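A.B. asks: Model the following, please.
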Amino acid sequence: MTHITGGAAIVQSLIKLGVDTIFALPGVQNDHFFNALYEHTDHIRVIHTRHEQGAAYMAMGYSQSTGKPGVYCVVPGPGFLNTTGALSTAYAVGAKVLCLTGQIPSDAIGKGIGLLHEIPDQLSVIRSLTKWAERIDSPEAAPGLVTEAFSQLYSGRPRPVGLEVPMDILAKSGDVDLTVVEPEVRQPELDLDAIDQAARLLGKAKNPVIFVGGGAMDSGEAITELAEMLQAPIIPGRNGRGVVSNAHPLSMMGPDGYEPWGKADVAIGLGTRMYTQLNRWGLDDDLKVIRV
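C.D. replies: Got it, this is the predicted structure:
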């Protein structure tokens, strides 16, 4: 056990989970978090933005470009609400973003006192824009909830998560177990029969084509290898741009995929619903479609 503040418990948990960059706009409700960050400038770089929206969009861009979770920290109420556009976008494109927001004192939440940056039921707003969100209500709870946040980020479909921390919890000290275990990654079981069937279809294909979406953002290397083996064009959707470099000879822009779609005998969609292709470009009886 280590006797530290809630803010320090969160910072040290983030460090143990590999976070090295935080995008932020400090304020009175999260002062003690930044006090703790100041003690660890050799491990975490804080990028101070001019507006909360910038912090959230930077975290999303960081995640999309590195494959690692992007973390941002802002004050509650209007500070958090300024990030909702970016958080909604992160949800839509499947970006791994952790929203870490402050909160008014614990004993004032939900009472409508009119404190600085108080809004009704902030946690419900966070939950409406993320796949998972919780409130840290004690320093002792911080490591477990931060770890669970990362488990959620890496499990299932990537989408943002949220943690809110009342300002008194950031300042409060407690005896904290800083043992942070590797986040549990919960994924569906592989359907080996379906994989075998897909491999057989692709092995016989004469004109295969690959469509990629934002859900394949972390799989660019494997997709490139598959495309080169099949000599199949790679066509990104709007959210799939950047999965494979545009400079690759098999890479095409989205609209250019219409022609190979018409000639394809097997189409594989990776991390994409293939909405445009399936609903607007038309299907024929000979085309086999594989979606992952």
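A.B. asks: Every contact and neighbour count from this point should use C-alpha atoms.
C.D. replies: Noted.
A.B. asks: Can you name the residues in contact with the longest helix seen in the chain?
C.D. replies: Secondary structure of the chain read by DSSP state H shows that its longest helix is helix 52-66. Residues from elsewhere that reach helix 52-66 (Cα atoms under 8 Å, 6 or more residues apart in numbering): 22-25, 48-49, 68-74, 79-80, 82-87, 90, 95-97, 99, 217.
A.B. asks: repeat that with 6 Å
C.D. replies: 23-24, 49, 69-72, 82-83, 86, 96 (Cα atoms under 6 Å, 6 or more residues apart in numbering).
A.B. asks: I only care about these that end up buried; give me the PyMOL line for that.
C.D. replies: To isolate the buried members of those in PyMOL, using 16 or more other Cα atoms under 10 Å:
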select buried, resi 23+24+69+70+71+72+82+83+86+96
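A.B. asks: Adding distance to Tyr57 and secondary structure, write the contacts of helix 52-66 out as a markdown table.
C.D. replies: Compiled in a markdown table, the contacts of helix 52-66 are given as follows (distance: Cα to Cα, whole Å; DSSP: H, G, I helix; E, B strand; the rest coil):
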| residue | distance to Tyr57 | secondary structure |
| --- | --- | --- |
| Phe23 | 9 | strand |
| Ala24 | 11 | strand |
| Thr49 | 10 | coil |
| Pro69 | 13 | coil |
| Gly70 | 9 | strand |
| Val71 | 10 | strand |
| Tyr72 | 9 | strand |
| Asn82 | 11 | coil |
| Thr83 | 8 | coil |
| Ala86 | 5 | helix |
| Lys96 | 12 | coil |
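A.B. asks: I'd like the structure of this one too, to check against the first:
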Amino acid sequence: MTTCGEFLVKQLEAWGVDTVFGIPGVHTVELYRGLPGSSIRHITPRHEQGAGFMADGYARVTGKPGVCFIITGPGMTNILTAMGQAYADSIPMLVISSVNERSRLAHSNGYLHELPNQRAMTAGVTAFSHTLMSVEELPAVLARAFAVFDSERPRPVHIELPLDIITAPADHMQVLPRVQLARPAPARSPLHEAAAKLAKAQKPLLLLGGGCVEAQAEARALATALDAPTALTINAKGLLQPSHPLLIGSNQSLIPVRELALEADVVLAIGTELGETDYDVVFDGNFKIGGELIRIDIDPQQLMRNFAPSIAIQADARTAMRALLELLPARESDTQSPGAQRAAKVRAQLAEDFGGWAHYRTLFDKILEVLPEARFVGDSTQTVYSGNHLVELDGGRRWFNASTGYGTLGYGLPAAIGAKLGDPSRPVISLMGDGGLQFTLTELASAVEAKVGIVVLLWNNYGYGEIKRYMERRDITPLGVDIYTPDFLAIAKGFGCAAERARDHDHLQELLRNAPSDRPLIVEVMEAAPFAP
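C.D. replies: A predicted model of the protein is given here:
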């Protein structure tokens, strides 16, 4: 007999799922019956939150949904934080969980792992959540999930299978081919209106967000066609190469870029929420748009949030960019164009603002000398905060972290593991602080077990340094921020990792060159004794 759980594995495999993150439990073992005979690789994290973060990192580098198998009750409560991070950053994630038998749902009789309503808990962190009440529902519900991933604003989807459904016969079910939906194209009238305004603009500004991550070539061509200085959100880093004359980085919270936004006569924002943690990380409410705002987004509701546009276009970012490029006059890249000169002026002003950050700039320069193709996956820590402003990379999906949006700690290590599993060909560096690393430190064991060779650059300041400074600036006596810090190197070695404290930049580069390919390398950098520039 083929059970529903076995059929589920076959259907996922047929639709391109190659990796599942999960921790088996008595309520999910029947989901595992079909895995050994499939091509799907199973990764066992040490906590369901780690499973969700791994799935998130995997999804960000592959563009495919990260898939998790999660047990009833505590498994679901544990993964909610990771789902919240994925929801905030529009990451496709498929969370498949068990739930008690249909006859036992919502009785509160104290059954194992029982919750009054799992779906209610996931309501705020999913595109939708569904309880499977018959085997025959499964293909249609999966198709709905993949429709979200393929053609809408991608976000987590939760499907729960009652225990009696997981084991129900599915011999009569046939594996269906995947129907891939097209993403929405822009309406003709507002697109032509937008193109006309942009063609006449004297001081245009282009704002690109994570929704543009699949449109690298189009983004570069559009910036050039508009001759528009271009700011990128954190999740859009790399869309314009570092040498692009119109790039002004990810510095929308700083005065030079804010002045540019005020003086722009037309601002085109594509695939960006225009949200606080990309445009107002100083939290003073002073990012303002002076001219007309044109917004393009796949989510119609997002078009009306934060900043109201004069023209709103619901469309996939890449499709809309291609359509706009057909309506705009072609232009060659020119370092002396008006837009390039405006961008160069802003970059010069920013360089002065970052004069005191030379040690961070040197740190990243030294890393990229050894690992020029590295992907950086970060937590909330000083190297991430500084890198958000300083680091520019050639290519998207190479810089992402949890310092924006939902802003959870503990993300950087498991997400880096997922990223490396999604793309083993590229070096992955996890940027972690000593506080954040302690949230998910046990996932080092998962990486060793899965033979994942990542580098964890551990910035150690013996506590929650940024929060401590925040308290001190507000005349609050620091409390709860000077935490006990363990010997990370000893712990990492106990997990089977390579681990060493970097003495200087030369030593750091030596460690990076010799990083093992089959297990993590933890490189500790002490904030109290930073490297000399």
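A.B. asks: what's the TM-score here?
C.D. replies: Once superposed, chain against chain, the TM-score is 0.87 (TM-score structural alignment, normalised by the length of the first structure); 285 aligned residues with a Cα RMSD of 2.4 Å.
A.B. asks: now the contacts of helix 52-66 of the first structure as JSON lines including distance to Asp256 of the first structure?
C.D. replies: Below are those laid out as JSON lines (distance: Cα to Cα, whole Å):
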{"residue": "Phe23", "distance to Asp256 of the first structure": "37"}
{"residue": "Ala24", "distance to Asp256 of the first structure": "40"}
{"residue": "Thr49", "distance to Asp256 of the first structure": "38"}
{"residue": "Pro69", "distance to Asp256 of the first structure": "32"}
{"residue": "Gly70", "distance to Asp256 of the first structure": "32"}
{"residue": "Val71", "distance to Asp256 of the first structure": "36"}
{"residue": "Tyr72", "distance to Asp256 of the first structure": "37"}
{"residue": "Asn82", "distance to Asp256 of the first structure": "37"}
{"residue": "Thr83", "distance to Asp256 of the first structure": "35"}
{"residue": "Ala86", "distance to Asp256 of the first structure": "29"}
{"residue": "Lys96", "distance to Asp256 of the first structure": "29"}
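A.B. asks: And the strands in the stretch 351-500 of the second structure?
C.D. replies: 375-378, 399-401, 428-433, 455-460, 498-501 (DSSP state E, counting those that start in this stretch).
A.B. asks: For the first one, which outside residues touch it?
C.D. replies: When contacts are taken as Cα under 6 Å, 6+ apart, the neighbours of strand 375-378 of the second structure outside the stretch itself are 398-401, 412, 416, 428-431.
A.B. asks: Pick the one among the contacts of helix 52-66 of the first structure closest to Leu145 of the first structure.
C.D. replies: Val71 (14.7 Å; Cα to Cα).
A.B. asks: how far away is Gln118 of the second structure from His130 of the second structure?
C.D. replies: Noted for Gln118 of the second structure: a distance of 10 Å to His130 of the second structure, by Cα to Cα, to the nearest Å.
A.B. asks: most neighbours, which of the contacts of strand 375-378 of the second structure?
C.D. replies: With neighbours taken as other Cα atoms under 10 Å, the top of those is Ala416, carrying 34 neighbours.
A.B. asks: who touches that residue in this structure?
C.D. replies: 377, 430.
A.B. asks: Quick one: map Ala59 of the first structure onto the second structure.
C.D. replies: Taking TM-score structural alignment, the alignment pairs Ala59 of the first structure with Ala55 from the second structure.
A.B. asks: same question but for Asp193 of the first structure, I mixed them up
C.D. replies: Using TM-score structural alignment, Asp193 of the first structure pairs with Ser189 in the second structure.
A.B. asks: mind checking which helix or strand that match is in?
C.D. replies: Per DSSP states H and E: Ser189 of the second structure is located in helix 188-200.
A.B. asks: Show me what that helix is packed against.
C.D. replies: Where contact means 3 or more Cα pairs under 6 Å, 6 or more residues apart in numbering; DSSP states H and E, helix 188-200 of the second structure is not packed against any helix or strand.
A.B. asks: mean shift of the helix or strand following that helix relative to the first structure?
C.D. replies: Using DSSP H and E, the helix or strand that follows helix 188-200 of the second structure towards the C-terminus is strand 204-208. Following the fit onto the first structure, the mean deviation recorded for strand 204-208 of the second structure is 1.6 Å by mean Cα distance after the TM-score superposition for the first structure.
A.B. asks: Read off where strand 204-208 of the second structure ends up in the first structure.
C.D. replies: Residue span in the first structure matched to strand 204-208 of the second structure, by TM-score structural alignment: 208-212.
A.B. asks: Thanks a lot, see you next time.
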